[in-house]
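Trainee: No letters, just coordinates:
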């Protein structure tokens, strides 16, 4: 009887980390689902569009050519960027950063009306935030060039 109890305890102890890992992994998967991670990635792509417009302006592209350039980027994003890989890497980040209970709390938040609003608005907010950053960088480009010029001159062959 003691041997049987010892075996049961050993099995429970041995498999507990696996069960915890699966539970945490499942929770992270649910978190990414309620966060609509694929939509967030698409929002990140949309945030790149001002940069693509800048490239089109530098190349002096027509509206049709600009649209063609955007379509090249869209095709690349849709067909070449491995969003599953990115999602799994993001899952690892969340898993490494948050405890099981914290992940569950975040999931609960994202299931509230405010959390759902955040999920739905995040792609557009990301895009707008990127535009704000890009505009400020453009306004301060001269200051950057003034700081870079001595460095570049110093390091030219």
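Mentor: Now that the structure is in, tell me what you want to look at. Bear in mind that the values here come from a model prediction, so they are computed numbers and not experimental data. Numbering: from 1, shown residues only.
Trainee: contacts and neighbour counts: CA atoms only from here.
Mentor: Will do.
Trainee: Find the nearest non-adjacent residue to residue 25, please.
Mentor: Distances taken as Cα to Cα, 6 or more residues apart in numbering put residue 95 closest to residue 25, at 7.3 Å, once the chain neighbours are dropped.
Trainee: And for residue 107?
Mentor: Closest to residue 107 by Cα to Cα, 6+ apart is residue 31, at 5.4 Å.
Trainee: quick one: the one you found and residue 97, what's the gap?
Mentor: Residue 31 sits 13 Å away from residue 97, going by Cα to Cα, to the nearest Å.
Trainee: now the helices for the chain?
Mentor: Secondary structure of the chain (DSSP state H): helices at 2-34, 37-58, 63-79, 83-97, 100-110, 113-139, 141-155.
Trainee: And for the second one, what's in contact with it?
Mentor: I take that to be helix 37-58. Outside helix 37-58, the residues within contact range by Cα atoms under 8 Å, 6 or more residues apart in numbering are 65-66, 69-70, 77, 83, 87, 122-124, 126-128, 130-131, 134.
Trainee: what residue lies at the spatial centre of this protein?
Mentor: By Cα atoms, centre = their mean, the chain has its centre lying nearest to residue 41, at 5.8 Å.
Trainee: Against residue 75, how distant is that residue?
Mentor: 15 Å.
Trainee: what do you get for residue 137?
Mentor: Relative to residue 75, and taking Cα to Cα, residue 137 is found at 28 Å.
Trainee: likewise residue 83?
Mentor: Using Cα to Cα, residue 83 is found at 13 Å from residue 75.
Trainee: Name the member of the contacts of helix 37-58 with the most neighbours.
Mentor: Highest neighbour count within the contacts of helix 37-58, by other Cα atoms under 10 Å: residue 123, with 21 neighbours.
Trainee: try it against this one:
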């Protein structure tokens, strides 16, 4: 009886170990290629440029009329692109995906992205990202006055508390 229990436990442990095999670098690189991760990053930068311009415009700054603001924005975007370039992000992404997904899981995800539904998801992803950015920007516009009011309230409370301790 003990031998059967030991055998079952060994088989169960071995099957769990096989299922949890870490994703290989080759599989992770294939995933990043199939999902067009580098292109997605480029599109994210373009969305960031548009969002920055929209935020400046909504704050009353007309970047088309102010060459200094245009230059500042270009420098900022160049810095972000340089520091978060694909060349700098690829290795950390490979490590991250390797720590999160097993080989089997990543193979299943790759299979999905190679399917018609997965391909549609990839093609529509930029549209979803743009829509999400617009939605977040709208939410932030309505949130900013609330944040400002809360900050002012907290500041007033700190000043009142400070005045009490000074007396």
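Mentor: Alright, I've got the coordinates. As the structure is a prediction and not an experimental result, all values here were calculated from the model.
Trainee: Show the contacting residues for the residue nearest to residue 107 of structure 1.
Mentor: Contacts for residue 31 of structure 1 (Cα under 8 Å, 6+ apart) come out as 103-104, 106-107.
Trainee: Then residue 109 of structure 2?
Mentor: Neighbour list for residue 109 of structure 2: residue 31 [criterion: Cα under 8 Å, 6+ apart].
Trainee: hmm, try it at 10 Å
Mentor: Taking Cα atoms under 10 Å, 6 or more residues apart in numbering, we find residue 109 of structure 2 in contact with 31, 34-35, 101, 103, 115, 118.
Trainee: Of all pairs in those residues, which one is the farthest apart?
Mentor: 101 and 115 (19.6 Å; Cα to Cα).
Trainee: Settle it for me: which of the two has more neighbours?
Mentor: Taking neighbours as other Cα under 10 Å, residue 101 of structure 2 and residue 115 compare with residue 101 leading, 18 against 12.
Trainee: In structure 1, what residue corresponds to that one?
Mentor: Residue 101 of structure 2 maps onto residue 98 in structure 1, with residues paired by TM-score structural alignment.
Trainee: Wait, its match touches residue 25, no?
Mentor: No - in this structure, residue 98 of structure 1 is not within contact of residue 25 by Cα atoms under 10 Å, at 11.5 Å.
Trainee: Roughly how far does the counterpart of residue 134 of structure 1 in structure 2 sit from residue 55 of structure 2?
Mentor: Counting by TM-score structural alignment, residue 134 of structure 1 lines up with residue 137 in structure 2. According to Cα to Cα, residue 137 of structure 2 stands 8 Å off from residue 55 of structure 2.
Trainee: cool, residue 118 of structure 2 as well?
Mentor: 33 Å.
Trainee: More neighbours: these two, which one.
Mentor: Between residue 118 of structure 2 and residue 55, residue 118 has the larger neighbour count (other Cα under 10 Å), namely 17 against 14.
Trainee: show me what contacts the closest residue in space to the more buried one that isn't next to it in sequence?
Mentor: Distances taken as Cα to Cα, 6+ apart put residue 112 closest to residue 118 of structure 2, at 5.3 Å, once the chain neighbours are dropped. Contacts for residue 112 of structure 2 (Cα under 10 Å, 6+ apart) come out as 106, 118-119, 121.
Trainee: Aligned to residue 112 of structure 2, what sits in structure 1?
Mentor: In structure 1, residue 112 of structure 2 lands on residue 109 (TM-score structural alignment).
Trainee: Quick check: its match vs residue 35 of structure 1, distance?
Mentor: Separation of residue 109 of structure 1 from residue 35 of structure 1 (Cα to Cα): 10 Å.
Trainee: which residues do those two both contact?
Mentor: 115-116, 118.
Trainee: JSON lines please, covering the residues you listed and showing distance to residue 13 of structure 1.
Mentor: Converted to JSON lines, these look like this (distance: Cα to Cα, whole Å):
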{"residue": "115", "distance to residue 13 of structure 1": "37"}
{"residue": "116", "distance to residue 13 of structure 1": "38"}
{"residue": "118", "distance to residue 13 of structure 1": "40"}
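Trainee: Residue 153 of structure 1: which of those is nearest?
Mentor: Closest to residue 153 of structure 1, out of all of these and judged by Cα to Cα, is residue 118, at 46.7 Å.
Trainee: From what I see, the closest one and residue 126 are in contact.
Mentor: No - applying Cα under 10 Å as the test, residue 118 of structure 1 and residue 126 come out as separate, 11.1 Å apart.
Trainee: Overlap in contacts, residue 31 and residue 97 of structure 1.
Mentor: Listed as contacting both residue 31 of structure 1 and residue 97 by Cα under 10 Å, 6+ apart are 91, 103.
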